[in-house]
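A.B. asks: pasting the structure only:
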């Protein structure tokens, strides 16, 4: 049934399926047993490629628009069984909370889980296996997709594959609030740290971890798509390649103005994947300087760059709200030390960053950590930034190359990763996710808590830095003596417990509210 043979196993990267090779030492197949064939990494990856290519094609066909700022929308055609999004506690082994919270956050996103689920179904079908794949899908059979394999195995371990279970929507949870029993907590496969190049036992940055997870899954899919690509598939690449062929091209803005086409920085041959269509946005940096003081025209140097996690500055005194951080991202700046590549002379350059393309799932990093040369270490910004249910991206920070509307810039909060602590050296990560009913699930390692949808719960969880008490399942005030920066500095020698330190929002996950006309019609029906 697709199970791996017992014993030493196959060291060549191949496993055996029923109908493959015989274990008879004489080399003769036993009577009534069909000879077995071996399964290589290419065999499994070919199956995964076909499913990824199918998902991508449907995303592009049903939800993508080249002319919109919000290029893609969350796919409504790709159903995600509710049982696959069931919450699960995870064991924190040697400072691994940064990875646990990122996985909890990703696995609360139905569009992301749906992509994994449909790839998982294809692999389960290939191995003729239900439940979990770990016993049949060897590490050596995923040479191109090691992280994707780990995520699919983790999905099965959270909720084993059930071919007959097709009900979509939110997972069914107990009616009680407070501590949520989720069964035996899971321990992460140690290979996660090897594949992501993290040192086990050392605390890492959660935003960096999230960026690595999404970037690597995207790159593995892109590599697979390139590996099996057919000549007619060239249409599935991003526009504006970084070659010299587009140096003289211009584009017309939504206001009818002609501007020079921006170069597009690409590190993966511009390959579009289901992951980049879900999480990938684009920033465009527009720079200009006057090449000659006697000439009226300025030379423009524009560059587009994709992002999966968008960093927002907090240090500036003018940033008091999240919206201020987005405005600060797009502020104009003057560079006085830029050298003209032709003359070698220093010139004054004006530069401004705009959002060129918005993703359907927007990941925002609040930049709370910075290096202070005076103090000789990494410091934390404890500024309180209220996190609201809705986020509106305004048109003043959006590039005018594509059409943009207020509806395209409307997002709702789906999850938050918190950093608990006064500084970067000592801290802990937890996460909170928001259901469609506005109920909140709070994840703290192996503990999961179900909270209500009342405004008081929301304000305590997302608009304050109050620590969460796992005993009472409520937020409690910070101790008065430790609520100031001075006290925080004095507490470095004898730091308070994690339960008495500020719980600050660090990584925000927003989901687009935008719906196409076809989606709205389906909802009315």
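C.D. replies: In hand now; what should we look at? The structure displayed is predicted, hence computed values, not measured ones.

A.B. asks: going forward, measure contacts between C-alpha atoms and count neighbours the same way
C.D. replies: OK.

A.B. asks: ok, the closest residue to residue 431 other than its chain neighbours - contacts?
C.D. replies: Once flanking residues are discounted, residue 431 sits nearest to residue 417: 4.3 Å by Cα to Cα, 6 or more residues apart in numbering. Residues counted as contacts of residue 417 (Cα atoms under 8 Å, 6 or more residues apart in numbering) are 101, 102, 105, 206, 429, 430, 431, 432, 505, 506, 507, 508.

A.B. asks: here's the one I want to compare it with:
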């Protein structure tokens, strides 16, 4: 269930803010974050749209590290053909995203499978991703504490194969009780090294990265 709130002027009278409010659920409490999308015009008040995300989609083409994909996500982007509602003419405008609220479990969806109207291709790119991930303060809201911006990798879903339309998926997951990584590949489960997790081989690419904030204790998340 969702409700679109009426746009309001922020207390500083600097922008108009609209927000979609979702019903509180356990799924949203664990996986839900918020993106703040701000459109700035050369004239007029800026507009801000706050929206929920459960997975963060990141472009991986022409980047080498996760940090670069996050920086690309929040880079200021020039908008073409945007009009001023007051002047009714095209004006210069820019859009910028910021990570407004970070979730307990951060799921990064790496767009190695590139879907286009004329077909789907796979991007095979050696992308570096860390076990310990810090979301830099300049990428997130000022309300995020340093502790709230630190994450630890606990699972990876990979796609293997040189084609986007076919291939094989398997998962690596960190087993906390024995402090080791396990690879789940169909009916096979075996222990692997951290290096094997972080350095995929051949056509193997990370498709989903699961990061947790805080620690797991007694089946609940301490944050």
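C.D. replies: On my side now, so go ahead. The shown structure was predicted, so the numbers you read here are calculated from the model rather than taken from an experiment.

A.B. asks: What's the TM-score once they're superposed?
C.D. replies: The TM-score (TM-score structural alignment, normalised by the length of structure 2) is 0.87; 216 aligned residues with a Cα RMSD of 2.4 Å.

A.B. asks: circling back to that earlier point, tell me which of the contacts of residue 417 of structure 1 persist in structure 2.
C.D. replies: Among those, the ones still in contact in structure 2 (both residues aligned by TM-score structural alignment, their matches' Cα atoms under 8 Å) are 429, 430, 431, 432, 505, 506, 507, 508.

A.B. asks: what range in structure 2 does the one helix or strand the third one maps to sit on?
C.D. replies: With elements delineated by DSSP states H and E, residue 431 of structure 1 resides in strand 428-434, which encompasses its position. Strand 428-434 of structure 1 corresponds to residues 168-174 in structure 2, going by TM-score structural alignment.

A.B. asks: Mind listing residues that contact that stretch?
C.D. replies: Applying Cα under 8 Å, 6+ apart, the external contacts of stretch 168-174 of structure 2 come out as 154-161, 180-186, 197.

A.B. asks: Just the buried ones out of those, please.
C.D. replies: For the contacts of stretch 168-174 of structure 2, a neighbour count by 16 or more other Cα atoms under 10 Å gives the buried set as 154-161, 181-184, 197.

A.B. asks: my read: residue 415 of structure 1 touches residue 509, true?
C.D. replies: Yes: between residue 415 of structure 1 and residue 509 there is a contact under Cα atoms under 8 Å: 5.0 Å.

A.B. asks: tell me, which helix in structure 2 spans the most residues?
C.D. replies: Identified as the longest helix of structure 2 according to DSSP state H is helix 66-74.

A.B. asks: so who does residue 123 of structure 1 touch?
C.D. replies: Residue 123 of structure 1 is in contact with 44, 47, 48, counting by Cα under 8 Å, 6+ apart.

A.B. asks: quick revisit: list the helices and strands the longest helix of structure 2 packs on?
C.D. replies: Using 3 or more Cα pairs under 8 Å, 6 or more residues apart in numbering; DSSP states H and E, the elements in contact with helix 66-74 of structure 2 are strand 56-58, strand 93-101.

A.B. asks: Just put those in TSV and tack on distance to residue 45 of structure 2.
C.D. replies: Compiled in TSV, the helices and strands packed on helix 66-74 of structure 2 are given as follows (distance: least, Cα to Cα, whole Å):
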stretch	distance to residue 45 of structure 2
strand 56-58	28
strand 93-101	11
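
A.B. asks: Mind checking which of the buried ones among the contacts of stretch 168-174 of structure 2 are in strands?
C.D. replies: Among those, the residues falling in strands (DSSP state E) are 154, 155, 156, 157, 158, 159, 160, 181, 182, 183, 184.
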